[in-house]
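J.: Prediction below, plus the sequence it came from.
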Amino acid sequence: MELNKSIIGMVHVGALPGTPKNRLSITEIINAAISDAQKLVQGGVDAIMIENMHDRPYLNRKVGSEIVASMTAVAIKLRQEVSLPLGIQILAGANKQALAVAHAAGFDFIRAEGFVFGHLADEGMMDSDAAELLRYRKQIGADNIKIWTDIKKKHASHAISADVSICDMAKAAVFFLADGVIVTGNATGEEASIKDVQAVVEAVRLPVLIGSGITEQNIAGFWPYADAFIVGSSFKYDGNWQNEVELERVQSFMSRVKHLRNTY
């Protein structure tokens, strides 16, 4: 997938079987995910990513077989229904599992956390996994699937790497063969620092994505710098990631994007 100011809309898959918030059958979960995806497609996004964000509290790296199976069921149905590029993230840091699902379902990319430099996440300590993940991608024949990785990721403390700048982390991701780097704010829905984005863009020759806090109101400020924008909360009713996608919000956002594309 080539990134050219792409808008990647999020589908937050309902709480999966075995997780504390699960209330729906897998069929109901799939139907809800497809409904959100169809509204994103109708609204004009460039790509879609699915994520098990309702599965809180998240396991650290190792999710159960039921999560992998459920996400595969969602992913395969989504691939049948949607022709746009598709991606997946499995929380928390279950990068190998996400890659396996992506490969089975014919997806185009994954979002990885903990790729370089360990950090203390709200799930606990998370070590880097770039070496293991890229070897696994080679083993299963999934070299076509892009790995976009967070750096200085949200919902985490980076005190142990405080002497390592975000640019140094981005350079490490390049050296460890990531396909793109993601800059975020401190939490879901929080705006990234434009200075951080600018610095990373200048530091590396990889696609730079913004992974949180992009809204119809602030995207113009980030537009000249980032290659792609992952949008979740802004597409949901009341701007809350836990709600369903609201078509009117997507359409209004993409109208703003169309204006920016015509201006720059």
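T.: Right, received. Where do you want to start?

J.: rest of the way, CA atoms for contacts and neighbours
T.: Noted.

J.: Would you map the helices across the stretch 51-200 of the chain?
T.: When assigned using DSSP state H, counting those that start in this stretch, the helices of the stretch 51-200 of the chain occupy the ranges 65-81, 95-105, 130-139, 166-175, 194-203.

J.: What are the buried residues along the first one?
T.: This points to helix 65-81. For helix 65-81, the neighbour count (16 or more other C-alpha atoms under 10 Å) marks 67, 68, 70, 71, 72, 73, 74, 75, 76, 78, 79 as buried.

J.: ok, and here's another one to check against it:
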Amino acid sequence: MKFVELFGRLKSVVIGMVHVQALPGTPLSSMAIPQIVEEACREAEIYHNAGIDGLIIENMHDIPYSFSVGPEVCASMTAVCDAVRASYSSIPLGIQILSAANQPALAVALASGLDFIRAEGFVFSHVADEGILNACAGDLLRYRKQIGAERVQIYTDIKKKHSSHALTSDVSVVETARAAEFFLSDGLIITGTATGLQADPAELKDVAQSVKIPTLIGSGVTYDNVEDYLDANAMIIGSHFKKGGYWANQVDPERVKRFMEKIHKLRL
């Protein structure tokens, strides 16, 4: 399995979030590119020192998000990803570019030598807080083939957070998972309803039993509830690793260290 080859284990992989500071052209932008790169590498160093299993680099501070992602964002994310990859060549690295800039994320991953992307809107159209997000699996996988990026894995959100799924209320999370597997997703991501909110452990169990590809938890994992998610192939953790448990704050080295110490014990 490609997942095991990348992370070295099948379950309970911990993936930390590097939330890149607001990029040029976005409303909250205040830093020059060298400063943004330095801050991202500083966060990556904290995670590396704590023994994290992998990282996702994401432009989380580019609020409010837009489906129209300009070349300045892609260029800036490439600069960040290049620097993090150069400093930490042994850590599996992924990227997500908000909002739903899945093809640009693949291009950056290819250029920077990253291992995977997190993709929104892979199957079944829905209403996100940015607007209507249409399914993209066919175009995205064709683009991956065209640019020679087949080694870059695509982990896909299903029934994703910050969205209304009224359009697909008659399609269960299990049916959505099976559709994503059929459309050649490399792994499925289950979330709560918003950033930092807990995913349903019952959904994890149902989805994991229904597909043969990895199932990842994409929000809400904490030191106190991690036992509920040990059967997940991976846990993507952002908010809990920040000071005060709030996503926009800086990474808290003690929170990351404490969590990783616990997960190492639980894996025994």
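T.: Alright, I've got the coordinates. Note that this is a predicted model, so its numbers are computed, not measured.

J.: Nearest to residue 218 of the first structure among the buried residues of helix 65-81 of the first structure?
T.: residue 78 (29.8 Å; C-alpha to C-alpha).

J.: if I line the two up, what does that closest one land on in the second structure?
T.: Here residue 78 of the first structure is matched to residue 84 in the second structure, going by TM-score structural alignment.

J.: residue ranges of the strands in the first structure, please?
T.: Assigned by DSSP state E, the first structure shows strands spanning 6-12, 47-51, 86-89, 109-112, 119-121, 124-126, 146-150, 156-157, 180-183, 208-210, 228-231.

J.: Need the winner for burial among the helices of the stretch 51-200 of the first structure.
T.: helix 95-105 (a mean of 23; mean count of other C-alpha atoms under 10 Å).

J.: That helix maps to which residues in the second structure?
T.: Per TM-score structural alignment, the counterpart of helix 95-105 of the first structure in the second structure is residues 102-112.

J.: tell me the average deviation of that stretch from the first structure after fitting.
T.: Compared with the first structure after fitting, stretch 102-112 of the second structure deviates on average by 0.3 Å (mean C-alpha distance after the TM-score superposition for the first structure).

J.: Pull the distance from that stretch to the chain's centre.
T.: 14 Å (C-alpha atoms, centre = their mean, to the nearest Å).

J.: hang on, the earlier thing: figure out which of the helices of the stretch 51-200 of the first structure is closest to residue 56 of the first structure.
T.: Taking C-alpha to C-alpha, helix 65-81 is the member of the helices of the stretch 51-200 of the first structure nearest to residue 56 of the first structure, at 12.4 Å.

J.: average offset between that closest one and the second structure?
T.: Overall, helix 65-81 of the first structure averages 0.4 Å from its counterpart (mean C-alpha distance after the TM-score superposition for the first structure).

J.: one step back: can you tell me which of the strands of the first structure is nearest to residue 263 of the first structure?
T.: Among the strands of the first structure, strand 6-12 comes nearest to residue 263 of the first structure, with 15.5 Å by C-alpha to C-alpha.

J.: okay, and the closest one goes to which residues in the second structure?
T.: Under TM-score structural alignment, the match for strand 6-12 of the first structure is residues 13-19.

J.: Please work out which residues outside the matching stretch touch it.
T.: Stretch 13-19 of the second structure is contacted by residues 7, 40, 43-44, 47, 52-61, 233-238, 241, 248 when judged by C-alpha atoms under 8 Å, 6 or more residues apart in numbering.

J.: How far off centre is it?
T.: For stretch 13-19 of the second structure, the distance to the chain centre is 8 Å (C-alpha atoms, centre = their mean).

J.: From the opening residue of stretch 21-38 of the second structure to its closing one, how far?
T.: This stretch, stretch 21-38 of the second structure, spans 10 Å end to end (C-alpha to C-alpha, to the nearest Å).

J.: again with stretch 49-67 of the first structure
T.: End-to-end distance for stretch 49-67 of the first structure: 16 Å, by C-alpha to C-alpha.

J.: Any chance you could list what contacts that stretch?
T.: Here stretch 49-67 of the first structure makes contact (C-alpha under 8 Å, 6+ apart) with 8-22, 71, 75, 86-95, 123-124, 126, 242.
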